[in-house]
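S.K.: show me the folded form of this:
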Amino acid sequence: MAVKMDTHIHTSFSTDSETDMQEQILTSYKKGLEGICITDHMDYNFPESALEHPVDGIPFCFDLDDYFKRIHTLQKTAPLSVYTGVECGMQLITDVVDKNKALCQDKEFDYIIGSLHLVDGKDPYYPSFWENQEPAECIQTYFEKIYDNITTFHEMDSLGHLDYIVRYAPTDYKYQPEQFREILEAILQTLIQKDLALEINTSGFKTPLSRQNPHEKIIEWYLALGGEMVTIGSDAHSPEFLAFHFDEVAVLLKKYGIRQYTVFEKRTPVFYDI
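M.R.: Here you go, the predicted structure:
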């Protein structure tokens, strides 16, 4: 395996995962990984109307003290490096922005991903999101929301799964990144200016897309604009998807001349050879 670190992993601290943290750690080791980062969801003010089913407690939020305690306990006996992270859900709501900025000040974290899962309080995961709008309009709005968010909130370390929304577009829609090049390049330029990494997220391989997010054309534009930092994460919510299609992504990155990927330790980028 050319990529030995998986820096986007969920556990039962995330509303949408039932996998115990210990199981993710042990399975990662069995798969040949040398390090992982636990990045459970912290999506403040996630509306219950955007959930498929009601949940106990506050959706997509967890107790930080319990989280850190669990990770630090498991780090002592883990057979590989375990980093402390979080996937921070971005929303342009003053209360959420303030909470996210405060979260990013917590010294316990090694790594923070900023991701957009909602558009105006609606989740693209559900078919109802796509009703009464052209897919291209939905996608354009999603990218504009990302741009607006990262110009307001940029205290994280990387941008997660940039064209994630396309996974859930109607099956007859043919996505072409070139159609959105202007807004995508604005996003990429902002990442570069703010010293933020671009995440290569492999969970798209388990959807009809059968590829990573973002599209390789977006990776090509990122490099052409001067981008250098890429993180690699499976976004695994269950053990079978840990390090998912990492070898394919390694080949893709080498195709574009990328020889290293980034892992954050105490919020500082460290580079590993592919």
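S.K.: alpha carbons only for contacts and neighbour counts from here, please
M.R.: Noted.
S.K.: quick one: the helices in the stretch 151-274 of the chain?
M.R.: Taking DSSP state H, counting those that start in this stretch as the criterion, the stretch 151-274 of the chain carries its helices at 181-193, 216-224, 246-255.
S.K.: quick check: the residue nearest to Met229 when sequence neighbours are not counted vs Val82, distance?
M.R.: Nearest residue to Met229, sequence neighbours excluded (Cα to Cα, 6 or more residues apart in numbering): Ala197, at 4.7 Å. Applying Cα to Cα, to the nearest Å, the value for Ala197 to Val82 is 20 Å.
S.K.: out of the two, which sits in the busier spot?
M.R.: Ala197 (25 against 22; other Cα atoms under 10 Å).
S.K.: residues contacting the most centrally placed residue in the chain?
M.R.: With distances taken as Cα atoms, centre = their mean, the residue of the chain nearest its centroid is Gly160 (3.1 Å). Contact analysis of Gly160 by Cα atoms under 8 Å, 6 or more residues apart in numbering lists 113-116, 198-201.
S.K.: and which of those residues is nearest to Asp98?
M.R.: For the contacts of Gly160, the residue nearest Asp98 by Cα to Cα is Gly114; the value is 13.9 Å.
S.K.: next, the second sequence, to be compared with the first:
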Amino acid sequence: MLNIFDSHSHSDNSPDGHHSVTYLCEQAVEKGLMGLCITDHCDIDIYKRDNFELRMINSNFEVRKAQLFFGDRLMLTAGIELGQPLFDPALAERALGLLNYDFVLGSVHVTRGWPDYYEVSYKGRPIEEVNAAMDAYFGEVLETAKKADFDSLAHLTYPIRYISGRDGIEVDLRRWDDLIDEILRTLIARGKGLELNVAGLHNGWGQLCPPKEIFARYRELGGEIVTLGSDSHLAQDLGVGIAEGMEVLQSCGFQYFAFYKKRQARMLGIR
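M.R.: This next block holds a predicted model:
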């Protein structure tokens, strides 16, 4: 069994997921993972349109059933990726109160006046427009870090996946150093974690989200809670890149990473 706990995965209860909870668990066991958290999407901006309440109920039920079946072969926890919680704080509170979650990932995929960043082609766009999109993103993330109910902040620098990783547009993140520092300080002050999202290592883009430099800064500021996630939407991607992510964390001075049970951080040694 590998000392790998994948805290970010999606079943077919997510609109963009492809495999059942049971199949994900089977594959996690076959890969030798220690643990897995199913964090199916719950996007507040399209909560009713995409029937996320039913999706969450199904996901949670399937996870609880799988926990009984897989027993001590896999440490399985029930999570949620809560997207855009500040678009409707009351609805976000309702969503979190509906079920008992072990782990809540807070995420921002959409900002007001800008669609999901993965839906946009950035090729040929003026750099001023790209920078404005990033301004909106970091502003929304900062407010989310300050106000939303979550345990760990997912994939900080999310738009860079598509702006740079997919479309090849170089963006200098130093432009937002002050905003990023404020986000990191807010997470630390509130006792929230920061996710190292390794999806870029299995989708061909070769990028961590956020990059190593931000984790080095997070550690320098006193950050201690880090979760690791493959952000897999396919069973084949479960756990992929997490060992490499641990090496990055270790090089930044981290000795532990976290997973969550009953919304409490449990620390595991990086080795």
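S.K.: one step back: could you find the counterpart of the residue nearest to Met229 of structure 1 in structure 2?
M.R.: Aligned by TM-score structural alignment, Ala197 of structure 1 pairs with Gly193 of structure 2.
S.K.: isn't its match up against His155?
M.R.: No: if you go by Cα atoms under 8 Å, Gly193 of structure 2 and His155 don't touch, sitting 11.4 Å apart.
S.K.: tell me which residues of stretch 19-37 of structure 1 are tucked away?
M.R.: For stretch 19-37 of structure 1, the neighbour count (16 or more other Cα atoms under 10 Å) marks 19, 21, 24-25, 28-29, 33-37 as buried.
S.K.: so which of the residues you listed belong to helices?
M.R.: Residues of the buried residues of stretch 19-37 of structure 1 located in helices (DSSP state H): 21, 24-25, 28-29.
S.K.: ok, which pair from the residues you listed is furthest apart?
M.R.: Farthest-apart pair in these is Met21 and Tyr29; separation 12.7 Å (Cα to Cα).
S.K.: tell me what the strand ranked longest in structure 2 is packed against?
M.R.: When structure 2 is parsed with DSSP state E, its longest strand is strand 33-43. Other helices and strands packing on strand 33-43 of structure 2, by 3 or more Cα pairs under 8 Å, 6 or more residues apart in numbering; DSSP states H and E, are strand 2-9, helix 21-31, helix 52-70, strand 75-83, strand 103-107.
S.K.: I'd like to know which of these is closest to Gln236 of structure 2.
M.R.: Closest to Gln236 of structure 2 of these, according to Cα to Cα: helix 21-31, at 7.5 Å.
S.K.: relative to structure 1, what is the average displacement of the closest one?
M.R.: Superposed on structure 1, helix 21-31 of structure 2 shows a mean distance of 0.7 Å to its aligned residues (mean Cα distance after the TM-score superposition for structure 1).
S.K.: hmm, who's touching that helix?
M.R.: 11-12, 35-36, 38, 59, 62-63, 66, 70, 73-74, 235-236, 238-239.
S.K.: one more pass at 6 Å, please.
M.R.: 11, 235 (Cα atoms under 6 Å, 6 or more residues apart in numbering).
S.K.: over to stretch 206-226 of structure 2?
M.R.: By Cα under 6 Å, 6+ apart, stretch 206-226 of structure 2 touches 155-157, 188, 193-195, 197-198, 200, 252, 257-258.
S.K.: so that stretch aligns onto which residues of structure 1?
M.R.: Against structure 1, stretch 206-226 of structure 2 falls on residues 210-230 (TM-score structural alignment).
S.K.: reformat the helices of the stretch 151-274 of structure 1 as a markdown table; add mean neighbour count.
M.R.: Conversion of the helices of the stretch 151-274 of structure 1 to a markdown table gives the following (neighbours: other Cα atoms under 10 Å):
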| stretch | mean neighbour count |
| --- | --- |
| helix 181-193 | 17 |
| helix 216-224 | 17 |
| helix 246-255 | 16 |
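S.K.: redo those as TSV? Include distance to Met90 of structure 1.
M.R.: As requested, the helices of the stretch 151-274 of structure 1 are arranged in TSV below (distance: least, Cα to Cα, whole Å):
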stretch	distance to Met90 of structure 1
helix 181-193	14
helix 216-224	21
helix 246-255	26
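S.K.: now the helices and strands packed on strand 33-43 of structure 2 in CSV, with distance to Ala133 of structure 2?
M.R.: Output for these, formatted as CSV (distance: least, Cα to Cα, whole Å):
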stretch, distance to Ala133 of structure 2
strand 2-9, 25
helix 21-31, 35
helix 52-70, 27
strand 75-83, 17
strand 103-107, 16
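S.K.: out of these, which gets nearest to Met134 of structure 2?
M.R.: Per Cα to Cα, nearest to Met134 of structure 2 of those: strand 103-107, 14.9 Å.
S.K.: check the fit of the closest one onto structure 1 and give the mean distance.
M.R.: Looks like 0.3 Å for strand 103-107 of structure 2 (mean Cα distance after the TM-score superposition for structure 1).
S.K.: quick check: end-to-end length of stretch 148-161 of structure 1?
M.R.: Taking Cα to Cα, the first and last residues of stretch 148-161 of structure 1 lie 16 Å apart.
S.K.: I should have written stretch 264-274 of structure 1 there, sorry.
M.R.: Start-to-end, stretch 264-274 of structure 1 (Cα to Cα) is 16 Å.
S.K.: done for today, thanks.
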